[in-house]
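Engineer: could you work out the structure for the sequence below:
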Amino acid sequence: MGTTGECVDVSVEEVGQWAEITALALVTTRIKAVSQEKPFVARLRTMPLGASQMSELSYSALVSQRTPRLIRQSDPELFQLVVINSGRQRIEQARNTGVIGSGQMVLYDSSRPFDAFAEESPVGTRAGGVMFQFPKSMLCFPARRLDRLLAVPMTARRGPGRLVAQFLTAAAAEYRACTPSDALRLGTTAVDLVSTVLAHHLDRMSDVLVDSRKRALYLRVTSFVQEHLGDPALTVDRIAAAHHMSVRSLHRLFQQHGNSVRAWLRDQRLERCRRDLADPLQRHLSASAIAARWGYPRPADFNRAFRARYGVTPGAYRNRTHHETAAGISRPAAKP
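Structural biologist: Below is the predicted model of the structure:
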């Protein structure tokens, strides 16, 4: 069986490196080590699941902060659900404050400032757990309804919370044995389970049931697009025809998730190109070859779209990321 080939495992011993790595793979935060006497050690393992991502993290005691300025500079508009396996974390976000320990989970919003303090377990085990992050647009109810759940401890030991924790733990353990198509399906399942947990805590199970059909269709469409990104002939008309729906209905479906079909398709292709350009193992491929792989047969179109999206040319981005790698900064997987 083929593997996904995108699982990245990074260990660091400097808090500065940890800040740079998590900025690339998760969200940008300010990070400080708590102890100046004990060595700082951290590890991140990232596992892409289509538009979502699963990560295993462990780290020495630290303080992290996401400020309004950092949000203005970069906001991927994600939710992050973290299942805590060891240590304890104190989190403040959206005027909520929670202390979350082993066997609990907590929700973050990348668009809202937060302060977090993580401490190791009493026996010295590093703090950490499993994180699942996904675009807000994948939820079947408005993101603003989750404000009262941010930074609030939720159990991972019973009910829907236990199912989510068990699923994420098992999926992380078996990720290397999964194909890219498996990973897409795992991401869809994870979003469904997380939505169920959040709806459970919001007492909004009816929303999940009412919107499940539309949500299932949206996930089928986005999975189809993910699997055919390299086909330059993939158009809005073809996507609609493949799902036996009108173009107007397809546009309406994406609008309900805060996006347009063409913009979502473009962003997915550019993100795959960006990830490959930053990969040292693909240095032998030209930027135009990578672009063609992901549906950009004309280099000029790709260069223009890449620069508009990321602010630099593909060549400049590749040179910068490879220079960072050569300087000792390991690059984790990019966000979807």
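Engineer: going forward, measure contacts and count neighbours with C-alpha atoms only.
Structural biologist: OK.
Engineer: okay, now the closest residue to F254 other than its chain neighbours: neighbour count?
Structural biologist: Among residues not flanking F254 along the chain, S260 sits closest, at 5.5 Å (C-alpha to C-alpha, 6 or more residues apart in numbering). As a burial measure, S260 scores 16 neighbours (other C-alpha atoms under 10 Å).
Engineer: let's see this one next to it:
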Amino acid sequence: MALGHEQLYAGYLGEDVDASLEAEDAIRIRIHDDHGELLSSSWRLGCIDFCLFQAQAGVDVTPYRPHRTLHGFSVGLCVAGSVTVAQDGRRAELEPGDFTFYGIERPFQISAEDNHDFLVMRVPLYRIGLEPGAMDALKALKISSSTVSASILASTLTTIAAHQRDLSTSAQLHYADALCSMVQAVVAEAQPDDVNTQHLTLFNRMARWIEDRIRDENLTSERVAAAHHVSPRHVRAIFASNGTQVSTFVKERRLELARRDLSNPDLSHLSISQIAQQHGFCEPSIFSRGFRLQYGDTPSGYRKSNTRLLNNNASSTPTGPVLVNR
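Structural biologist: Predicted coordinates for the structure are as follows:
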């Protein structure tokens, strides 16, 4: 039996993530067979990052180092073969169609004894409306298609993994929103009612209140607090527990909606400044600077690249994880 070999990977979750061992997604992979092949492809739909690993051998995967800063959580879906995910003393033994949640802020292990396909989806916490502690009961918990919500999410992820390159840029953004809602539904069904009420309801109510008024001026903690009969300090604490702030949440959602419009060929007649103004950015320079910081490109550059992709009837080329030399 071959002794296998070990590799270090980083940069497989996120278009602009630092591909070094300091990256949040840096992992250590031990491939059981010296001749075993590990293939991967990465892509992004809106705010959600994906990586599909296809291994012609058994593997053991651990984080290079856990990160205390929690920006999101991962959904691990077994597409083919059998995969085990372990964290915090629990083990989820997954068969095709099964999935589980796990976090990067604590040690975890992903293992398989033989050939397998495993899809990883990283979701930002702020898009789901969860406090970090609300995920503890679901980590390394096997979720099968026994519930309607889980079945819908698993089948959608499987389809996206097979056909994500065929999705137009505009469709990708819509699917990102839909996937966030599907994850919310799965979490709501998997947790007791009292946990749902405690961890989901208030933040979701506030986030949806903001979404309904996303083009309004002065969406501040004070306005959110007044609308929900709580103190501004309490509002700031709730958003902080979800890894964001009211101002940051508003800006990121406006930028995401503006990015969707910039990639929509039906809105090509609108200028960039018109789209920016429609989403609450009165100063073009502020919009351009914020867009570049969030997406790594200027609004004009992003629009041109997406127009070129649509004209070529192709989406972004998937990339794989970066092998990091120790």
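Engineer: still on that earlier bit, what lines up with the residue nearest to F254 of the first structure in the second structure?
Structural biologist: Using TM-score structural alignment, the partner of S260 of the first structure in the second structure is Q245.
Engineer: for that match, give its distance to R303 of the second structure.
Structural biologist: Using C-alpha to C-alpha, to the nearest Å, Q245 of the second structure is found at 28 Å from R303 of the second structure.
Engineer: what's the answer for G72 of the second structure, then?
Structural biologist: Counting by C-alpha to C-alpha, the gap from G72 of the second structure to R303 of the second structure is 28 Å.
Engineer: could you pull out the strands in the stretch 1-150 of the second structure for me?
Structural biologist: In the stretch 1-150 of the second structure, the strands defined using DSSP state E, counting those that start in this stretch lie at 5-10, 27-31, 38-45, 48-55, 59-63, 72-80, 83-87, 90-94, 99-102, 108-112, 116-124.
Engineer: a markdown table please, covering the ones you listed and showing distance to V250 of the second structure and mean neighbour count.
Structural biologist: Below are the strands of the stretch 1-150 of the second structure laid out as a markdown table (distance: least, C-alpha to C-alpha, whole Å; neighbours: other C-alpha atoms under 10 Å):
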| stretch | distance to V250 of the second structure | mean neighbour count |
| --- | --- | --- |
| strand 5-10 | 30 | 18 |
| strand 27-31 | 32 | 21 |
| strand 38-45 | 20 | 19 |
| strand 48-55 | 18 | 21 |
| strand 59-63 | 32 | 20 |
| strand 72-80 | 18 | 22 |
| strand 83-87 | 33 | 23 |
| strand 90-94 | 36 | 20 |
| strand 99-102 | 27 | 26 |
| strand 108-112 | 33 | 20 |
| strand 116-124 | 15 | 22 |
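Engineer: other SSEs contacting the lengthiest helix in the second structure?
Structural biologist: For the second structure, the helix with the greatest residue count under DSSP state H is helix 169-190. Packing contacts for helix 169-190 of the second structure, counted by 3 or more C-alpha pairs under 8 Å, 6 or more residues apart in numbering; DSSP states H and E, involve strand 38-45, helix 125-128, helix 148-163.
Engineer: among those, which is the most enclosed?
Structural biologist: Comparing those by mean neighbour count (mean count of other C-alpha atoms under 10 Å), helix 125-128 ranks first with a mean of 20.
Engineer: follow-up on the earlier one: of all the strands of the stretch 1-150 of the second structure, which lies closest to P284 of the second structure?
Structural biologist: strand 38-45 (25.5 Å; C-alpha to C-alpha).
Engineer: quick revisit: pretty sure the residue nearest to F254 of the first structure sits against S249.
Structural biologist: No: the criterion here is C-alpha atoms under 8 Å, and S260 of the first structure misses it with S249 at 11.7 Å.
Engineer: please pull up the equivalent of R112 of the first structure in the second structure.
Structural biologist: In the second structure, R112 of the first structure lands on R106 (TM-score structural alignment).
Engineer: count the residues that sit near that match.
Structural biologist: There are 14 residues near R106 of the second structure, going by other C-alpha under 10 Å.
Engineer: residues contacting it?
Structural biologist: 66-68, 87-88 (C-alpha atoms under 8 Å, 6 or more residues apart in numbering).
Engineer: quick one: it and L70 of the second structure, what's the gap?
Structural biologist: 10 Å.
Engineer: measure the residue lying closest to V12 of the first structure once chain neighbours are set aside to A287 of the first structure for me?
Structural biologist: Nearest non-adjacent residue to V12 of the first structure, counting by C-alpha to C-alpha, 6+ apart: A42, 5.5 Å away. A42 of the first structure is 33 Å from A287 of the first structure, where distance means C-alpha to C-alpha.
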